[in-house]
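Novice: Sequence plus the predicted model coming up.
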Amino acid sequence: MGQTPKITVVGSINMDLVTITDQLPKMGETILGQQFQMNPGGKGANQAVASARLGAAVQLIGCVGEDMFGKELLQHLNSEGVDVSHVEQVSDQTGTASIIVSKKDNNIIVVPGANNHVTASFVEAKREVIAASDILILQLEIPLEGVQKAIEIAKENGVTVILNPAPICELPADVLTKVDYLTPNEHEYKHLTIDDNRAELIGKVILTKGSEGVSYFQDDEELNIPAYSIDVVDTTGAGDSFNAGFAVALGKGLPVDAACRYGNAVAALSTTKLGAQTGMPTDAEVQEFINKTN
């Protein structure tokens, strides 16, 4: 693939508190788990790290707390090659995600904390960073007003916008119509109010379907890009990995179908290790994987 894309991610930065167990506890029940880990996470940080590992020049815009987690996460992101000069420490707790991994799937509870400070005015102050990007990646673990402002700045400056609508919430029509690509999973897609804008949106939706791959519409025809078959250890971060792979491939000039295939390969490899960011592959690993499976 070609040039190094400039990707800006505006989004959440969390510490993931991961518990591995054979079964989920019932309400009021206490059970014993097998393992506990603290891993860097947050959908924004995940997508930034994944994009950097794939060779993009990545700027992350967000907030962490002035606590131990915040300091650790900034050091980690910097070590991964993510530019964190636009991540600010605020007087709040760093965001956390409590994740229970059971039977190769997961349940997640997010406490946003410092991520709630990524407001419209905060994002406006980062206007020049967004305007200088090739691709802007957004999610919904920060206030919606921050997402809207980032989209507004990007569209004023000809920047391609990818919105990963997770966790799903009611989205205004202007958000849906202004983005270039929407990347929901099947659960999120069902909750998107797109009927009034279906004609305009149908070419923007890149629907991720886990083991069934990815589908999208092109010239009124639904196309499906199959997933790669792989032994899954942990699906945490797979969606974030796909979004990063899709964004990097688009930024390098690939068409949508090739970008989806590349994103699928990135997502597949990300599931082979425990934790969101720990399993994210490099471009060299992805290319080797694609060559072996084709």
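Specialist: That came through, no problem. Numbers count the residues shown, from 1 in each chain.
Novice: only C-alpha atoms for contact and neighbour calcs from this point on.
Specialist: Noted.
Novice: Now do the strands in the stretch 51-200 of the chain.
Specialist: Assignment of strands within the stretch 51-200 of the chain using DSSP state E, counting those that start in this stretch yields the ranges 57-65, 83-90, 95-102, 105-111, 135-138, 160-163, 181-182.
Novice: Structure two is appended below for comparative analysis:
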Amino acid sequence: MNSIAVLGSANMDLVVRQSRLPRPGETIFGAGFSTVPGGKGLNQAVAAARLGEAVNFLGAVGADAYGSELRALMLAEGIRSDGLAIADAPTGTAHISVVDSGENSIVVVSGANAAVTTLSEAQRAAITESAFLVMQCELPISVLVEGIAAAHAAGVFTVLTPAPVMPLPEGFLASVDLVVPNQIEAAELTGESDPVRAAEVLSADQTWAIVTLGSEGSVVAYDGEVLGLAPARPVTAVDTTAAGDTFVGALVARLAAGYVRGTAVSPDEMIEAVRFATVASSIAVTRAGATSSMPTRDEVEAILV
């Protein structure tokens, strides 16, 4: 079984369900509150692990109750935590408002995640022994740059979710093997409002790019050329929190099945992985929460049959 190293954030999500977002200065009543383990990194790690792949999580939590709960989740999901540091800072939190339509707004307080500015020896070792390195932008960019360099030196396939969007070093995106932004992120990164054109730009120089479009599917491109539009699976959304993270975790889990480190991913393999990930994320949005909404391999394959 191939190993997936996830270099990313681990947060506790503080989720309020409400009918609508309040106007500036307005107070409204919420319909419910819950705490759910999350963070883009941990979300993607759980999604991949729940789909049957070996996952190693690299990041940091605080020495507090939230940190203990996140570590317990990793243990329960079978996720290795060789590269998980205990930082002298509170565990990161995400403050999420979910409205009746299922859409959400999120404010992240980085906490311990901000302490991961350079790779530890344990994190570097975990990357070099893996087949895939999965990253997001909720950690400092300095450690992502180090992660990519370590991965490339070892022939490890790199995957980036460029969220939240922020200024990136020149050539950073081109150094990633696969970039998976949503439509808004792709437009911000490229200046192209057309997701097809944005995918073409992001996939230049032999990079894979998948621009996700929510209920409209996703655009798949490689080396400056769009290969096609993958349709979405129609469902009634309850909560879209972590839908994108479920997509990425499932995508990499599918690619990892039978993958030989250092080899190229074929168009057929990528399109099949996108199909698998589309089903996984469609299941997740029909349930509440982040990690709590993610499906198992059996659930995804039952729909694919």
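Specialist: In hand now; what should we look at? Treat the numbers as computed from the prediction; the structure is a model and nothing was measured.
Novice: TM-score them against each other, please.
Specialist: Between these two chains, after superposing, the TM-score reads 0.93 (TM-score structural alignment, normalised by the length of the first structure); 287 aligned residues with a C-alpha RMSD of 1.8 Å.
Novice: related to what we said a few turns ago, looking at the strands of the stretch 51-200 of the first structure, which is nearest to Gly203 of the first structure?
Specialist: Proximity to Gly203 of the first structure (C-alpha to C-alpha) singles out strand 181-182 among those, at 8.2 Å.
Novice: In the second structure, point out the residues matching that closest one.
Specialist: Following TM-score structural alignment, the partner segment of strand 181-182 of the first structure in the second structure covers residues 178-179.
Novice: so how much does the matching stretch differ from the first structure once superposed?
Specialist: Using mean C-alpha distance after the TM-score superposition for the first structure, stretch 178-179 of the second structure ends up 0.4 Å from its aligned counterpart in the first structure, as a mean over the superposed pairs.
Novice: can you put the strands of the stretch 51-200 of the first structure in a markdown table and add distance to Leu171 of the first structure?
Specialist: Conversion of those to a markdown table gives the following (distance: least, C-alpha to C-alpha, whole Å):
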| stretch | distance to Leu171 of the first structure |
| --- | --- |
| strand 57-65 | 21 |
| strand 83-90 | 25 |
| strand 95-102 | 23 |
| strand 105-111 | 19 |
| strand 135-138 | 13 |
| strand 160-163 | 11 |
| strand 181-182 | 12 |
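Novice: For Thr21 of the first structure, find the nearest of the ones you listed.
Specialist: Among the strands of the stretch 51-200 of the first structure, strand 95-102 comes nearest to Thr21 of the first structure, with 5.3 Å by C-alpha to C-alpha.
Novice: Alignment lookup: Val9 of the first structure to the second structure.
Specialist: With TM-score structural alignment as the criterion, the equivalent of Val9 of the first structure in the second structure is Val6.
Novice: Give me the contact list for stretch 233-245 of the first structure.
Specialist: By C-alpha atoms under 8 Å, 6 or more residues apart in numbering, the residues outside stretch 233-245 of the first structure that reach it are 43, 46-48, 50-51, 54, 101, 104-106, 164, 183, 208, 259-260, 262-268, 270-277, 280.
Novice: buried subset of the residues you listed?
Specialist: Burial of those was assessed by neighbour count (16 or more other C-alpha atoms under 10 Å); the buried members are 43, 46-48, 50-51, 54, 101, 106, 164, 183, 208, 259-260, 262-268, 270-277, 280.
Novice: Mind checking the strands of the stretch 51-200 of the first structure for the one nearest to Asp219 of the first structure?
Specialist: By C-alpha to C-alpha (comparing all of the strands of the stretch 51-200 of the first structure), the closest turns out to be strand 181-182, at 15.5 Å.
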